[in-house]
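Visitor: please find the sequence and the predicted model below.
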Amino acid sequence: MKVNLATETKNILKKYGLHLNKRLGQHYLIDDSKRQKILSYADLKDDDVILEIGPGIGTLTIPIASRVEKVIAIEKDKKVATILKERLKDYNNVELIIGDALKIDFPYFNKIVSNLPYKISSPITFKLLEYDFKFGILMYQREFAERMIAKPGTRDYSRLSVALYFMANIEILDYIPRSAFLPPPKVDSTLIRLTPREKINGTFERTCRALFQHKKKKARNALIESFHEISKEADPREIVDLIDPGLLEKRVFTLTPEEILKISNELKKIIQCH
């Protein structure tokens, strides 16, 4: 008789005496229908090389490994990695890397499928987008996913929303309740498809950072107050006064991504001429 995913997960945790740490974001998926949806959206092919960050005990790793050329699984918790290694003993196409995904270079991959540790959602997303890959099927905290696609003028609109507007196409695929995890987190989750677009330049990134440190202020004041994020050498007021004043009178959270890009491009030209 086939054991369901929730029972299988509890049995593995009991067998190895593993206590999950909520502080480290260790919440394991126990809803098999949601797991099947993730695998379906991943559109797994024989020649795929899949990157998985935070594989845990292999809830996704094992079914993925049976369908693709290779899985690269990066697990930070050494005890969990030991359990995963034992569960993978019949699979010779999984490269298990024990380490911090934020600190290591990723080997080649063409897709990523991950229930990401929520604590590193933002930095790991930007790191992933430094690489070339087809798409990712990724699980995020629902609140974070809503910030990823937030529109100008809304409460959730942020530097993240602006940067990702240019860097990736983001499609919400499914909402996953907290009851689908063990232990249940305090928030619901969202499954998204992340498809890379283009790399953004450093000035744009720094301009976003400077502006959104003061998102309710007028853009002019926000830039002057946090100009050190853009340049430590140029005089803030002297530079900012050369930018289209019509843009700078707007409050930061009402600026569209295109307007922020325009401000960034003007800043880049002005600074280069100084």
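Guide: Thanks, I have it. Residues are numbered from 1 along each chain as shown.

Visitor: hey, let's count contacts and neighbours off CA atoms from now on
Guide: Noted.

Visitor: mind listing what's buried in stretch 193-211?
Guide: Within stretch 193-211, the residues scored as buried using 16 or more other CA atoms under 10 Å are 193-196, 203-211.

Visitor: would you work out how far apart the start and end of that stretch are?
Guide: With CA to CA, to the nearest Å as the measure, stretch 193-211 spans 28 Å from end to end.

Visitor: ditto for stretch 43-52
Guide: Using CA to CA, one end of stretch 43-52 lies 15 Å from the other.

Visitor: quick one: contacts of that stretch?
Guide: With CA atoms under 8 Å, 6 or more residues apart in numbering as the test, stretch 43-52 has contacts from 61, 64, 67-74, 108-114.

Visitor: now, which of the buried residues of stretch 193-211 sits nearest residue 7?
Guide: residue 193 (28.6 Å; CA to CA).

Visitor: so where does the closest one fall, helix or strand?
Guide: Residue 193 is located in strand 189-196, with elements delineated by DSSP states H and E.

Visitor: kindly report the same for residue 259.
Guide: helix 257-273.

Visitor: who are the neighbours of that helix, in terms of helices and strands?
Guide: The contact analysis (3 or more CA pairs under 8 Å, 6 or more residues apart in numbering; DSSP states H and E) places helix 257-273 against helix 159-167, helix 202-212, helix 236-240.

Visitor: and it, how far out from the chain middle?
Guide: With CA atoms, centre = their mean, to the nearest Å as the basis, helix 257-273 stands 26 Å off its chain's centre.

Visitor: list the buried residues for that helix?
Guide: For helix 257-273, by 16+ other CA under 10 Å, it's 257, 260-268, 270.

Visitor: and the furthest pair within the residues you listed?
Guide: Farthest pair in these, by CA to CA: 257 and 270, 20.0 Å.

Visitor: put this beside the first:
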Amino acid sequence: MTESELPPLREVINSFELRAKKSFGQNFLLDLNLTRRIARIPGDLSKAVVYEVGPGPGGLTRALLMEGAGRVQACEMDKRCIPALAEVSKAFDGRLSVYEGDALKIDEHELLQAKPDEGIHIVSNLPYNVGTMLLIRWLTLKTWTPWWQSLTLMFQKEVAERIVAAPGTKEYGRLSILAQWRSTAKIAMRVPAAAFTPPPKVNSAIIHLKPTQPLDDSIQLKSLELVVEKAFQQRRKMLRSSLKGLSVDPKELLKMAEIEETERAENVSVADFVKLAKCYEQLKTH
């Protein structure tokens, strides 16, 4: 079977009985024009390994290969989809490899095995039930610059808005800070619920992230995560109260970071949270 002989995705779903399952967080994209637009967001992928989580029947997978991705490594835990993806691999001369398993449990470095001249880009219509967990995993790597060069990911609209949110907005929180501390994040495309089969109850959006130098690479990730967690546990409280859960005097910490005691977490910039984490580390060692 060649690329031109691949059947339409609706036929694939019917012939392999691939009705979307809630237990897998599945919502399939069948519009090839739409998936090809998504595949173009990261730019030239001809010398790249593209990692896709949850390809399902292969709608986005086909688009990535048609748009010239060097090779695609997919991870799929739904056994029903494997034969359909095997046909895609055959049609595109083996440029698609499929690993059957749980994306949360694999060693991605071992799976992807990129050559020195290949960049790694993650492009995925993430299953709703694991999307945020995977994003946090990719954002909280111990070493930075990361092994990936860009993330192009589908999320529910409200999650996407939290990732790109600015201080002073109700969406701003832990996810915003983890994403923006050492990467740039933008909404690259909005996708209505009607574009999916079956349509979810909410709209979606594509987030595009590229790694940058951290605002301060001397701080420990766990310190930033702890300070942010405590600050947002009770986001409407003043920081002098919400930071009491730390092992240092919150008033001394805020004075050292030059942040008002009466400030609230949702109004503190990413740069100031980084400063808070650095001051926390300094106070903790005294």
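Guide: Cool, got the structure. Computed from a predicted model, the values in this text were never measured in an experiment.

Visitor: TM between them?
Guide: Once superposed, chain against chain, the TM-score is 0.86 (TM-score structural alignment, normalised by the length of the first structure); 260 aligned residues with a CA RMSD of 2.3 Å.

Visitor: can you give me how far the strand holding residue 193 of the first structure is from the chain middle?
Guide: 8 Å.

Visitor: state the span of the second structure onto which it is aligned.
Guide: Mapped onto the second structure using TM-score structural alignment, strand 189-196 of the first structure spans residues 204-211.

Visitor: show me where the second structure has strands.
Guide: Secondary structure of the second structure, counting by DSSP state E: strands at 28-29, 48-53, 71-76, 96-100, 119-124, 150-156, 183-191, 196-197, 204-211.

Visitor: could you save those as JSON lines and add columns showing distance to residue 18 of the second structure?
Guide: Output for those, formatted as JSON lines (distance: least, CA to CA, whole Å):
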{"stretch": "strand 28-29", "distance to residue 18 of the second structure": "10"}
{"stretch": "strand 48-53", "distance to residue 18 of the second structure": "17"}
{"stretch": "strand 71-76", "distance to residue 18 of the second structure": "13"}
{"stretch": "strand 96-100", "distance to residue 18 of the second structure": "16"}
{"stretch": "strand 119-124", "distance to residue 18 of the second structure": "18"}
{"stretch": "strand 150-156", "distance to residue 18 of the second structure": "20"}
{"stretch": "strand 183-191", "distance to residue 18 of the second structure": "22"}
{"stretch": "strand 196-197", "distance to residue 18 of the second structure": "11"}
{"stretch": "strand 204-211", "distance to residue 18 of the second structure": "22"}
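
Visitor: nearest to residue 263 of the second structure, of those strands?
Guide: That would be strand 183-191 among these, by CA to CA, at 25.3 Å.

Visitor: that closest one vs strand 150-156, what angle?
Guide: If you take axes from the mean of the first three to the mean of the last three CA atoms, to 10 degrees, strand 183-191 of the second structure sits at 50 degrees to strand 150-156.

Visitor: quick check: angle from strand 183-191 of the second structure to helix 174-181?
Guide: Angle between the axes of strand 183-191 of the second structure and helix 174-181 is 120 degrees (criterion: the same axes, to 10 degrees).

Visitor: now strand 183-191 of the second structure: buried residues?
Guide: Judged by neighbour count (16+ other CA under 10 Å), strand 183-191 of the second structure contains these buried residues: 183, 185-188, 190-191.

Visitor: just stretch 162-179 of the second structure next, same as before
Guide: 162-167, 171-179.

Visitor: ditto for stretch 9-23 of the first structure
Guide: 9, 13, 20.

Visitor: skip the chain neighbours and tell me the closest residue to the second one.
Guide: Taking CA to CA, 6 or more residues apart in numbering, and ignoring the residues beside it in sequence, residue 13 of the first structure has residue 19 as its nearest neighbour in space, at 7.0 Å.

Visitor: the last one now?
Guide: Across the structure, with CA to CA, 6+ apart as the measure, the residue nearest residue 20 of the first structure apart from its sequence neighbours is residue 26 (5.7 Å).

Visitor: contacts only, for the one you found.
Guide: Here residue 26 of the first structure is in contact with 20, 56, 117, 183 (criterion: CA under 8 Å, 6+ apart).

Visitor: the third one -> the second structure?
Guide: If I follow you right, that is residue 117 of the first structure. In the second structure, the residue matched to residue 117 of the first structure (TM-score structural alignment) is residue 127.

Visitor: for its match, which non-adjacent residue is spatially closest?
Guide: residue 25 (4.7 Å).

Visitor: where along the stretch 1-150 of the first structure do the helices fall?
Guide: Here the stretch 1-150 of the first structure has its helices, by DSSP state H, counting those that start in this stretch, at 5-16, 32-41, 61-65, 78-87, 121-128, 142-148.

Visitor: hey, which of the ones you listed is tucked in deepest?
Guide: helix 61-65 (a mean of 20; mean count of other CA atoms under 10 Å).

Visitor: that one against the second structure, how far on average?
Guide: Helix 61-65 of the first structure, aligned to the second structure and superposed, deviates on average by 2.7 Å (mean CA distance after the TM-score superposition for the first structure).

Visitor: what sits up against that helix?
Guide: With CA under 8 Å, 6+ apart as the test, helix 61-65 of the first structure has contacts from 39, 44, 52, 55, 71, 73, 88, 91, 93-94.

Visitor: try it again at 10 Å.
Guide: Defining contact as CA atoms under 10 Å, 6 or more residues apart in numbering, one finds that helix 61-65 of the first structure is touched by 35-36, 39, 42, 44-46, 48-52, 54-55, 58, 70-73, 84, 87-88, 90-94, 113-114.

Visitor: can I get the buried part of those residues as one PyMOL selection?
Guide: To isolate the buried members of the contacts of helix 61-65 of the first structure in PyMOL, using 16+ other CA under 10 Å:
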select buried, resi 35+39+42+44+48+49+50+51+52+54+55+58+70+71+72+73+84+88+94+113+114
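
Visitor: alright, calling it a day.
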